[in-house]
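In: okay, sequence plus prediction incoming.
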Amino acid sequence: MARSRAVLGVGVIAAVGAGGMATANEGGAGSVPGVDAATDTMSNIPVVGDYLAGEAEAAPTASPFTTAGMNEDAGEALRARILQQADFQEATAAAQARTAALQAAEIEAANAAAELAEQQRIAEEERQREIEEERRRQEEERRLAELRASYTLPLKNYRLTATYGQSGSMWSSGSHTGLDFAAPTGTPVSNIHTGTVVEAAWAGSYGYRVIIELEDGTEVWYNHLSSMSVSAGQAVNTGDQIGLVGATGNVTGAHLHLEVRPGGGDPIDPLAWLRSMGQSI
């Protein structure tokens, strides 16, 4: 029996080896020398009953080992590997899709953030512009308020009868060089703004004339006065009386002829100048 077990064990080992070689060969490996011979040998190995002839009834012979089962195992392993590779590829594709979606979302978020930042920048610029406009408006209001406080009109009650640039034969230059305030003779005439009297005298066609030079060099001429209340070199303040309305010189009636000459040069429109100084006229 010991010898029979040994022979049987050798047969099992040889069969397992032969099956492994056959499976390897079917998987694409090259043929291994001796595998076919080993298989033939296994087929011819006698079973234990052959050595017990005459002692008992012959035992049935054992079927030889084959590689069929092992081939099935190799096919199953290959199938499992293919499925594993397919699962890996599917997982990789899914991961790539998630990465692409994440990148697209990040780009979209960045674009949205940039658009929002641009909208906020434009809104801030508009806000700053409105603030600046309001600042300038308030500054202009303060300036005009200061001007209104530091400037005044020459007459409180008057009627405008001739404007700057008006044409007519009554003026030697062919056009009017000032602004005429009609008022009764003897109406007080006020100094428009702080300055210094540079002339208070008779001036021909201008009649009695007072010229006051302002701080910026502008000269203001008050003409056709019936009388003068100041003298050359005198400092005068806003609102000081400098004379009385008259009809002296080249006139057709009592009125104040006002001229404004920046730097003592050519005359400009007194109406526009007075309005620029905050006066309502």
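Out: That came in fine, so what should we check first?
In: when you work out contacts or count neighbours from here on, use the C-alpha atoms and nothing else.
Out: Fine.
In: how about the strands in this structure?
Out: Taking DSSP state E as the test, the strands found in the chain are 159-162, 179-182, 188-190, 195-202, 208-214, 219-228, 235-236, 241-245, 255-261.
In: could you give the angle of the longest one to strand 255-261?
Out: By that I understand strand 219-228. Inter-element angle recorded for strand 219-228 and strand 255-261: 150 degrees (by axes from the mean of the first three to the mean of the last three CA atoms, to 10 degrees).
In: tell me which other helices or strands strand 219-228 touches.
Out: Applying 3 or more CA pairs under 8 Å, 6 or more residues apart in numbering; DSSP states H and E, we find strand 219-228 packed against strand 208-214, strand 241-245, strand 255-261.
In: residues near Val245, how many?
Out: Close neighbours of Val245, defined as other CA atoms under 10 Å, add up to 27.
In: which ones are touching it?
Out: Counting by CA atoms under 8 Å, 6 or more residues apart in numbering, Val245 makes contact with 183-189, 224-227, 254-256.
In: now for those residues: which two are most distant?
Out: Ala183 and Ser227 (14.4 Å; CA to CA).
In: now Arg275, nearest residue through space, not along the chain?
Out: Ile281 (6.8 Å; CA to CA, 6 or more residues apart in numbering).
In: and Leu153, by the same measure?
Out: Using CA to CA, 6+ apart, the closest residue to Leu153 is Ile192 (5.8 Å).
In: returning to what we had before: and the helices and strands packed on strand 219-228 as a markdown table, adding distance to Thr23?
Out: Shown next, in a markdown table, are those (distance: least, CA to CA, whole Å):
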| stretch | distance to Thr23 |
| --- | --- |
| strand 208-214 | 120 |
| strand 241-245 | 131 |
| strand 255-261 | 121 |
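In: dropping in the other structure now:
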Amino acid sequence: MASNRPAPEAPFVPSQRSSSDTFGYGSYRSEEGPWEEWNPTEESLAPVRGKHRVAKQRGGGGFARSSTVLGVGVIAAFSAGGMASANTGKPPVSISMPDLPSVGSLISEDDSGQDAAPALAGFGAEASDTADGSAAAADAGEALRERIMAQAESQQTQVADRAQAAAAKAEAAAVAKAEKDAKAAAAAAKEKAEQAAKEKAEAARLAELAKQYTLPTSSYTLTATFGQAGAYWSSGYHTGLDFAAPTGTLIKAVHSGTITEAGWAGSYGYRTILTLDDGTELWFCHQSSINVSAGQKVSTGDVIGRVGATGNVTGAHLHLEVHPDGAANGIDPMAWLHSKGLNP
């Protein structure tokens, strides 16, 4: 292996040139001296013989343009024996450079950019991997965030849909109830209107009938009604309607018809029977006198007798009975009079 000849020991004063012309030193500092001036000789400046190749410095003795060359030079200096410290106080030590063609090729002007590319490419690959990893993590986080947001939006949509469905159901129920109530109200109103119409028609009919019918007497007091129980009546209950009035009060024909009977009738006293055109028999009992005879036609309001107290009585009154179609058992005279538009 080739080696450099040892340089003579001599004091060394750093050049006063700018720091850009110096390798490994900054600007001159006064605290590192003083040093005696060293005059190099022809022998000390003889070129190093060997296979080493040193790259040519460009313009003004400046350092190589690439930071990679600086790194390689530093590595070569440390591998050859280390770098002398400027403030150790010891003279420079000669350095034996090994025969490393690759070092020269690394700092060669022609190949300076070739060998740095793989290292830079490796760094770029690592940086690319890191960036890809960061991008993948960011993409995963963004995907998770989007999925959470989508789930939240879906839940909100479901809640809104349920609320809308409940509101629609409640509204439909309210509408159905309103329609039902409206129909019921309409039906009730219709029924009420129909009932009112019927009542009005009946009132009109009764008013018309009232012109054809009349009460049997006047100045009276109702003292006994149909069906009333008591020992006074042989049947055990009252079979007619009693109009108490003074003796001699006029008795009138309730409606037009034919007198079918007029005379004494036992417990009924003096009795007159008026048969109407529909076959209904009206019995007028306990008369004090009779003004008609059997077979006589009478009209509404004609006088047929007078109030008395004959027969089984406790006082003067008219006992009126109603027998539809001449039946033996009579009906309530009050209801029958009402049906004819009369209100006793």
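Out: In hand now; what should we look at? All values reported here derive from a predicted model rather than from experimental measurement.
In: need the single longest helix in structure 2, by residues.
Out: The longest helix of structure 2 (DSSP state H) is helix 116-210.
In: about what we covered before: mind putting the strands of structure 1 in TSV, distance to Ile107 of structure 1 included?
Out: As requested, the strands of structure 1 are arranged in TSV below (distance: least, CA to CA, whole Å):
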stretch	distance to Ile107 of structure 1
strand 159-162	72
strand 179-182	71
strand 188-190	74
strand 195-202	70
strand 208-214	67
strand 219-228	70
strand 235-236	74
strand 241-245	78
strand 255-261	68
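In: circling back to that earlier point, what does the residue nearest to Leu153 of structure 1 correspond to in structure 2?
Out: Matched by TM-score structural alignment, Ile192 of structure 1 corresponds to Val254 in structure 2.
In: pretty sure its match is touching Ile304, no?
Out: No - under the criterion of CA atoms under 8 Å, Val254 of structure 2 makes no contact with Ile304, lying 10.0 Å away.
In: what sits in contact with each of those two?
Out: With CA under 8 Å, 6+ apart, Val254 of structure 2 and Ile304 have no common neighbours.
In: which stretch of structure 2 lines up against stretch 69-82 of structure 1?
Out: The aligned range for stretch 69-82 of structure 1 is 127-140, by TM-score structural alignment.
In: quick one on the thing from earlier: which one of the helices and strands packed on strand 219-228 of structure 1 lies closest to Val197 of structure 1?
Out: strand 208-214 (4.4 Å).
In: average offset between the closest one and structure 2?
Out: Averaged over the aligned pairs, strand 208-214 of structure 1 sits 2.9 Å from structure 2 after superposition, using mean CA distance after the TM-score superposition for structure 1.
In: and Glu109 of structure 2, how far from Asp115 of structure 2?
Out: Per CA to CA, to the nearest Å, Glu109 of structure 2 is found 12 Å from Asp115 of structure 2.
In: the two: who's more crowded?
Out: Counting neighbours by other CA under 10 Å for Glu109 of structure 2 and for Asp115 shows that Glu109 has the greater number, 17 against 13.
In: Trp233 of structure 2: neighbouring residues, count only.
Out: Other residues within reach of Trp233 of structure 2 by the criterion other CA under 10 Å amount to 14.
In: ditto for Thr247 of structure 2
Out: Residues lying near Thr247 of structure 2 (other CA under 10 Å) number 17.
In: ok, it touching Ala309?
Out: Yes - counting by CA under 8 Å, Ala309 is a contact partner of Thr247 of structure 2 at 7.4 Å.
In: which neighbours do those two share?
Out: Common contact partners of Thr247 of structure 2 and Ala309 (CA under 8 Å, 6+ apart): 288, 316-317.
In: the residue nearest to Leu153 of structure 1: what's it in contact with?
Out: Per CA under 8 Å, 6+ apart, neighbours of Ile192 of structure 1: 151-154, 238-239.
In: how about those residues in TSV, adding distance to Asp266 of structure 1 and neighbour count?
Out: Compiled in TSV, the contacts of Ile192 of structure 1 are given as follows (distance: CA to CA, whole Å; neighbours: other CA atoms under 10 Å):
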residue	distance to Asp266 of structure 1	neighbour count
Tyr151	22	21
Thr152	22	20
Leu153	21	18
Pro154	21	22
Thr238	24	17
Gly239	25	18
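In: which of those are also in contact in structure 2?
Out: Shared with structure 2 under both residues aligned by TM-score structural alignment, their matches' CA atoms under 8 Å, the contacts from the contacts of Ile192 of structure 1 are 152-154, 239.
In: redo the residues you listed as CSV? Include distance to Ala203 of structure 1.
Out: Below are the kept ones among the contacts of Ile192 of structure 1 laid out as CSV (distance: CA to CA, whole Å):
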residue, distance to Ala203 of structure 1
Thr152, 25
Leu153, 23
Pro154, 20
Gly239, 24
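In: quick one on the thing from earlier: so which of the contacts of Val245 of structure 1 is the closest to Ile131 of structure 1?
Out: Minimum distance to Ile131 of structure 1 across those is 42.4 Å, recorded for Val189 (CA to CA).
In: how near is the closest one to Ala58 of structure 1?
Out: Val189 of structure 1 sits 161 Å away from Ala58 of structure 1, going by CA to CA.
In: double-check that Ala77 of structure 2 belongs to a helix.
Out: Yes - assessed with DSSP: H, G, I helix; E, B strand; the rest coil, Ala77 of structure 2 lies in a helix.
In: that one: how many residues sit nearby?
Out: Around Ala77 of structure 2 there are 15 residues (other CA under 10 Å).
In: for Ile13 of structure 1, same thing?
Out: 12.
In: any idea how far Thr39 of structure 1 is from it?
Out: Between Ile13 of structure 1 and Thr39 of structure 1 the computed distance is 11 Å (CA to CA).
In: now swap in Phe88 of structure 1 and tell me
Out: Phe88 of structure 1 is 39 Å from Thr39 of structure 1, by CA to CA.
In: the more surrounded of the two?
Out: Relative neighbour count places Thr39 above the other of Phe88 of structure 1 and Thr39, with 21 against 12, counting by other CA under 10 Å.
In: how many neighbours does the alignment partner in structure 1 of His319 of structure 2 have?
Out: Aligning on TM-score structural alignment places His319 of structure 2 opposite His257 in structure 1. Counted by other CA under 10 Å, the residues lying close to His257 of structure 1 total 26.
In: list the residues that contact the residue nearest to Ala22 of structure 1 when sequence neighbours are not counted.
Out: Leaving aside its chain neighbours, Ala22 of structure 1 sits nearest to Thr67 (6.4 Å; criterion: CA to CA, 6+ apart). Counting by CA under 8 Å, 6+ apart, Thr67 of structure 1 touches 18-20, 22-23.
In: right, I'll leave it there.
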